[in-house]
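**Q** For reference, the sequence and a predicted model appear below.
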Amino acid sequence: MSSLGATVISEGIRFAAWSSTARRLWVSVFDDAGIREIDRLELRPEGDGVHALFVAGLAEPTRYGFRADGDYAPEKGLWFDPDKLLVDPYAVAIDRPYVYDWRLAQRRGMGADTAPLMPKALAITPPEPATVLPPLFRPGGLVYEVPVRAFTMLHPEIPQHQRGTIAALSHPAIIDHLKKLGVDAVELMPITASIDERHLPPLGLRNAWGYNPVTFMALDPRLAPGGLAELRETVAVLRKAGIGVILDLVFNHTGESDRLGPTLSLRGLDNPTYYRHTPDGRLANDTGTGNTVACDHPIVRELVLDTLRHFVNHAGVDGFRFDLAPILGRVEGVFDANASLLRSVLEDPLLADRVMIVEPWDIGPDGYQLGNFPSPFLEWNDRYRDDVRRFWRGDAGMVGALATRLAGSSDIFAKAGQQASRSVNFIAAHDGMTLADIVAYERKHNEANGEQNRDGHDDNLSWNNGIEGDADSNDVSKARLNDQRALLATLFASRGTIMLTAGDEFGRTQKGNNNAYAQDNETTWLNWEARDQLLERYAALLSAMRRAEPSLGEIRFLTGQPSERSDVPDIAWLTETGTTLDEVDWNDPERYRLVMVLSGERPDDGRLAVIFNGDRRACVFTLPSREGFMWVPTEANDTTDISRQVSGRAVIFMIERRAEQSRTQEKP
């Protein structure tokens, strides 16, 4: 770990910060309330950009911040202003949340000291490193994306004081729900301290997602009032239940935003180093948020690695998901799969076995890098999302694309001889329409965000059955439920890692808002009491079936050939009549039906048939017979479900059992 930050020992505290362009640096020490500055001490240059000072007699949890002085020339990327209190980039805790205030962005000489507006870093000793155990999560499992605050704000069984916190995730009611769904790992949307975008407070809105960080290690006090210990204890409880924890971290930008943004930390310490700039001195904006962290600089690379080590060492997390991850691989602005930071993450002794998931796109030049990250990085696969939506929307000629996505997207990930898929398959995520809204809204409805519905994607590949929004009849309601079931079934029938966003299993809606980042209210809070329990039960049955059928959780690519221990091909693609799809079938724009037959490793293993009927008309399917075996429905085809009343638009799972075994199971 780096020697930067605040290091507490019995005799006092050593403060250290890094800047290659500041002329002077100070540490401001505050009283126990974090209000009155009781001392301002200058740090001493130690070489290589490090400025440090040991202050005897101080003890944890001393409240402090840094100040820096040097040239003030924003047009040259220099923003030094000693009136701006700066939060330590290595702070592991802060004493209050960040609150946006326009005075934080005032130019030098035009405003007062910002210390009263800023949280103070807490100089504390982190807990002893946890025993670092192997990750519970393995590729091919189910990742459950969780917005920590929204997940439990309305949960009736969670105590009021605990709602919206990390600790609430360890409540028995939450554990039971996760286990019922067969969740292998929760992916926690950002829990580190973030700040609202400057346009939100005047609208009476606040950021509900957390993708606007200021400091990378310090947890948001609103989400973790118990600090790092709260995260650590929650991780331990989830692990005991067999559920891993993946942290969604943001290293691509910070809440300091563009040139009109606030000076909070990195900008005031060394803006030219911490952020990328264009040749004419402007902040590069490959993120759409106003700034881009310079992840190719050695000091930034070390900060990122130290942050990852911090959460593994002191919280025991299974791994990480990286937002707008091409930024982490950009070298002088150009993406390089062999970039030093990416390579260091994979080679670090503490991090090498962790689960690493990337969002493989940003908005910079050549920012779409799906399939181009080095193995074993797992990648969010938006091609899967879009092709599955197109198929169930009824777009023509999508059968071939659907089959490719079901089989792990070898067209994207079978590069350089790779034998296994690194795809993270998902239908919906936090960003975009919910699963229920995909089948109910053809257009976005983001008016509540205060941007005249201009924000968010316009092309959602969504549809509506009947009148947009609320169902106007039982038939429309059933049709929408049927389409949700079909989308869920497709997800659970896909090879590779799968991801489900919390609440999509029981029909959560945002009323068509596909960019609800600013809705920290009932728009995003999960309504547990109004959940669709039939849909939730169906999702649990799908998950149980996936766990029971190893061929679905596999990540190796299919070959269409028998394995060494079987005479049955590992995959067969059939028409509804049981014949193998030929070139004409694959290219038929009016084909909306497909049968996928997966085989086991051994000759005695029964096959699994997954039948996709994207047509609204019912159809009789014929499955290939095998002597001594018979086809039986899985429990995921529960005949008591109301959606069984709707013919067509369905996914049916059939398992091949030995005839005598099937007859035995049928006996009362």
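**A** That came through, no problem. The structure presented is a predicted model; accordingly, all values stated were derived computationally and were not measured.

**Q** From here on, just use CA atoms for contacts and neighbour counts.
**A** Noted.

**Q** shouldn't residue 182 be in contact with residue 540?
**A** Yes: the criterion here is CA atoms under 8 Å, and residue 182 meets it with residue 540 at 7.0 Å.

**Q** wouldn't residue 355 be in contact with residue 137 here?
**A** Yes: judged on CA under 8 Å, residue 355 makes contact with residue 137 at a distance of 7.4 Å.

**Q** OK, contacts around the nearest residue to residue 196 once chain neighbours are set aside?
**A** Nearest in space to residue 196, with sequence neighbours left out and distances taken as CA to CA, 6 or more residues apart in numbering, is residue 207 at 5.4 Å. Residues in contact with residue 207 (CA atoms under 8 Å, 6 or more residues apart in numbering) are 195-197, 200, 517-520.

**Q** So residue 207 versus residue 147, what's the distance?
**A** Using CA to CA, to the nearest Å, residue 207 is found at 12 Å from residue 147.

**Q** do residue 637 as well
**A** Taken as CA to CA, the span from residue 637 to residue 147 is 30 Å.

**Q** Which one's more surrounded, the two?
**A** Using other CA atoms under 10 Å as the criterion, residue 637 and residue 147 rank with residue 147 on top: 25 against 17.

**Q** if I look at the residue lying closest to the more buried one once chain neighbours are set aside, how far off is residue 176?
**A** Residue nearest to residue 147 in three dimensions, not counting chain neighbours: residue 189, with 5.2 Å by CA to CA, 6+ apart. Residue 189 sits 20 Å away from residue 176, going by CA to CA.

**Q** Which one's more surrounded, the two?
**A** Comparing residue 189 with residue 176 by other CA under 10 Å, the one with more neighbours is residue 189, at 22 against 13.

**Q** let's bring in a second one:
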Amino acid sequence: MSSDPAIAGPARPGVTLTPEGALFCVFSRHATQVDLCLYSTVQPSLEIGRVRMRRGECDLWCAFVPGVKAGQLYGYRAHGPWIPDRALRFNPRKLLLDPYALAIVGQPDGRTGMLGGTGPGTYPGAYDNGAEALKSAVVETSFDWQGDRLPRLPWQDTILYELHVKGFTQKHPDVPPALRGTYAGLGHPAVIAYLKNLGVTSLQLLPVHQHLDDQFLLEKGLTNYWGYNTVGFFAPHAEYAAAQDPSEQVREFKEMVRALHAAGLEVILDVVYNHTAEGDERGPTLMFRGLDDRMYYRHTFDEHGSNYINITGCGNAVDSATPPALRLILDSLRYWVTEMHVDGFRFDLAVTVARDQHDNFDANSQFLAAVAQDPILSQVKLIAEPWDIFRMDSYQVGGFPEPWRELNGKYRDAVRKFWAGDEGSTADFAKRFCGSQDVFAWNLRPALSSINFLTSHDGFTLLDLVSYASKHNEANGEDNRDGDNANHSVSCGVEGPTQDYRVLNLRARLRRSLMATLMTSIGVPFINAGDERGRTQKGNNNAYCQDNELSWLDWSTCDEAMLDFTRRIIALRKEFSSLRRTQYFDGVMNPTTGLADVTWLEGDASLLCHEEWHDPKRAFFGALMDGSPPLLLLFNRGELPQKFLLPGSEETLWSVVFDTSLPAGFLEADSRLIEGGVAFQIKASTLVCLRLNEGPALVGAHC
């Protein structure tokens, strides 16, 4: 073995595999010595060699080892000062992961052997955990992509579908048992056929980076099912692979992406760069803490020493403003685009990643500026979860620059309140329906900046949203204290399951109205997997630790009517360009049709006056949208039917496109024509869409 780098050119972090061997490089500014430890591929607990690494430029420690091949297991031991009060936590008794590892082997559980210090972190842990620690694996990266290209769907044609790689296929009857819950399972033809038939365009996968299960969950017989506890920013989570060999696991992920792309489906990853599984000073030492705690994490420094800045609620925050952490995040993102062919990213707690060197959110921060000028990353889909916690500047909906899109929590809350029947919710509902211009336009952001969602993995399913007035998280073992209390949900008269036909009918109607609102709003629609089938979590709105039937999609049952309605409302959005607007409404008149791009109407077809929007009792209005053809949407969130005078004269002919009060939602194409000037009844808790078939859509007098 040799410690002399044998590869020309500047060193880069990670492993560079050559026919002669491999060059290992890892960053640490404050270490005094770093050792590379090699482990047996047959017996991962057995160390078979140790190499003293040489410090080079840019604080990279490097060692070239002849004869290394794909599959080799390795880790690092970093020597240096143990001064926790100054964010220096070196402990060579702890084997450390390579932050650039392309695959990770092992299943540590965060017990004492993984801890870097004892008690409050005053003394370094004396236990050597090399045998049972996670190991990094050298990976063979060659792959035949067979001409694969990123679909590059424009935002106006994008329909996001969030799913969990394991949970989506774990119970799928048409996926072979050995492939269920895996990358290969998600790429199975039966699964792809379902997704294509549904009509979604882009899969947003819950975290697939290698993650660690929290010890407090394991002690309760639970796991970190969602995976927001990353230890490997380059490594696909091994549990989701049918293959056992590390290189084959990476190849399996690529095969999944290739299959989805061949079907025209995009792959977007939910990524967690805001914190790691190391937690606070009481957590395990796995990588960043042991390699260079001061450079990788955000800290406060004062006369009392240093403390982790916990703006994530997970104990630590990655310092994306320092060169090594920023480089790692950018290198990771580029790797997943260039090597794994993913189409974009949804950033968990993106405000943390977008903070500057002073720990403040900044639209021109190091990370956001770097992404904006990057020729690769600036061209893929970028979605921000625009908040973190515990800071005055934590909520930043509307604050991100282009080309970012943002999960719009204001849309979710306003639409839920409206259909739940909350008084005074109509004006805000209309703003969200129109693309949240008040939130984004001030920053010159386009109308498609808003990712419109009603439900996601984090919260109630769509069925539970209309079946439970309160959360029911007892299964999580925290006495129902966890999870959001402000859900804006309704039970429709009975908490949970019922056989009452009237309750079931109302729940179904509300779900159709909610889904129809989502698909007719300006912005990018986002669907939580299973909502189209009537999936339930039995009132659990924080199922992050439920790796079981509560979270897995149950393919043995399905609300066929809701599934059919969802398919048809998605198809309708694709059919009518007026439902995929790329501009905000501006009220400008179309001289050809005589219509503004949108006209807000009272029940008598007169214009809805400004002050009427803020009437707390208002529960009913119409929106006449210009287009080919013009569409008329009638909203009634009230408990009683309402009559609406259809615009136009007897020469004007309207037909119903969908009516969410109907069990099927949609009428047949030969449904009767209705003349303008006729009073049309819209039932309670209902959204109706009519299309103009013939004649002028005249509207009433101005306010």
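**A** Cool, the structure landed. The model shown is predicted, which means the values in this text are computed figures rather than measured ones.

**Q** Post the TM-score for the overlay when you can.
**A** For this chain pair, the superposition-based TM-score is 0.94 by TM-score structural alignment, normalised by the length of the first structure; 656 aligned residues with a CA RMSD of 2.2 Å.

**Q** quick one on the thing from earlier: and of the contacts of residue 207 of the first structure, the nearest to residue 606 of the first structure?
**A** Residue 606 of the first structure has its nearest neighbour among the contacts of residue 207 of the first structure in residue 517, at 45.8 Å by CA to CA.

**Q** Residue in the second structure paired with residue 524 of the first structure?
**A** Correspondence of residue 524 of the first structure to the second structure, assessed by TM-score structural alignment: residue 551.

**Q** Who are the contact partners of that match?
**A** Residues near residue 551 of the second structure by CA under 8 Å, 6+ apart: 167, 537, 543.

**Q** And residue 347 of the first structure, by the same measure?
**A** By CA under 8 Å, 6+ apart, no residues touch residue 347 of the first structure.

**Q** Trace it over to the second structure, please.
**A** Under the alignment (TM-score structural alignment), residue 347 of the first structure pairs with residue 373 in the second structure.

**Q** ok, so what distance separates its match from residue 364 of the second structure?
**A** Separation of residue 373 of the second structure from residue 364 of the second structure (CA to CA) stands at 12 Å.

**Q** Could you do residue 331 of the second structure as well?
**A** Counting by CA to CA, the gap from residue 331 of the second structure to residue 364 of the second structure is 20 Å.

**Q** what does residue 128 of the second structure give?
**A** 43 Å.

**Q** do residue 107 of the second structure as well
**A** Taken as CA to CA, the span from residue 107 of the second structure to residue 364 of the second structure is 39 Å.

**Q** again with residue 658 of the second structure
**A** Using CA to CA, residue 658 of the second structure is found at 45 Å from residue 364 of the second structure.

**Q** Between those two, which is the more surrounded one?
**A** A direct count of neighbours by other CA under 10 Å for residue 658 of the second structure and residue 364 places residue 658 higher, at 23 against 15.

**Q** and the more buried one, what does it touch?
**A** Counting by CA under 8 Å, 6+ apart, residue 658 of the second structure touches 665-667, 688-690.

**Q** tell me, stretch 452-466 of the second structure lands on which residues of the first structure?
**A** Stretch 452-466 of the second structure lines up with residues 425-439 of the first structure when matched by TM-score structural alignment.

**Q** what about the longest helix in the second structure?
**A** Assignment by DSSP state H gives helix 501-520 as the longest helix of the second structure.

**Q** what span of the first structure lines up against that one?
**A** Using TM-score structural alignment, helix 501-520 of the second structure lines up with residues 474-493 of the first structure.

**Q** Now do the buried residues in the matching stretch.
**A** Across stretch 474-493 of the first structure, burial judged by 16 or more other CA atoms under 10 Å covers 476-493.

**Q** Need the contact partners of it.
**A** Against stretch 474-493 of the first structure from outside (CA under 8 Å, 6+ apart): 388-389, 392, 406, 425-427, 435-436, 439-440, 464-466, 471, 498, 505, 535, 538-539, 542-543, 546, 552, 610, 642-643, 646, 649-651.

**Q** what do you get if the cut-off is 7 Å, keeping everything else the same?
**A** Contacts to stretch 474-493 of the first structure, defined as CA atoms under 7 Å, 6 or more residues apart in numbering, come from residues 406, 426, 435-436, 439-440, 465-466, 471, 498, 539, 542-543, 546, 552, 643, 649-651.

**Q** And for stretch 457-468 of the first structure?
**A** Applying CA under 7 Å, 6+ apart, the contact partners of stretch 457-468 of the first structure are 386, 389-390, 393, 438-442, 444, 476, 479-480.

**Q** mind putting the residues you listed in a markdown table, distance to residue 117 of the first structure and secondary structure included?
**A** Below are the contacts of stretch 457-468 of the first structure laid out as a markdown table (distance: CA to CA, whole Å; DSSP: H, G, I helix; E, B strand; the rest coil):
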| residue | distance to residue 117 of the first structure | secondary structure |
| --- | --- | --- |
| 386 | 44 | helix |
| 389 | 46 | helix |
| 390 | 49 | helix |
| 393 | 50 | helix |
| 438 | 41 | helix |
| 439 | 45 | coil |
| 440 | 44 | strand |
| 441 | 42 | coil |
| 442 | 43 | coil |
| 444 | 37 | coil |
| 476 | 52 | helix |
| 479 | 52 | helix |
| 480 | 48 | helix |
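
**Q** Could you identify the most distant pair in the residues you listed?
**A** The widest separation within the contacts of stretch 457-468 of the first structure, taken as CA to CA, falls between 386 and 476 and amounts to 23.5 Å.

**Q** Helices of the stretch 451-600 of the second structure, start to end?
**A** Under the criterion DSSP state H, counting those that start in this stretch, helices of the stretch 451-600 of the second structure are mapped to 462-465, 501-520, 560-575.

**Q** Relative to residue 143 of the second structure, which of those is closest?
**A** Of all the helices of the stretch 451-600 of the second structure, helix 560-575 sits nearest to residue 143 of the second structure, with 34.7 Å by CA to CA.

**Q** so what does that closest one touch, helix or strand wise?
**A** helix 501-520 (3 or more CA pairs under 7 Å, 6 or more residues apart in numbering; DSSP states H and E).

**Q** neighbouring contacts of the lengthiest strand in the second structure?
**A** When the second structure is parsed with DSSP state E, its longest strand is strand 686-694. By CA under 7 Å, 6+ apart, the residues outside strand 686-694 of the second structure that reach it are 509, 513, 629-637, 652-661.

**Q** Out of these, name the ones that lie in strands.
**A** Residues of the contacts of strand 686-694 of the second structure located in strands (DSSP E): 631-636, 653-659.
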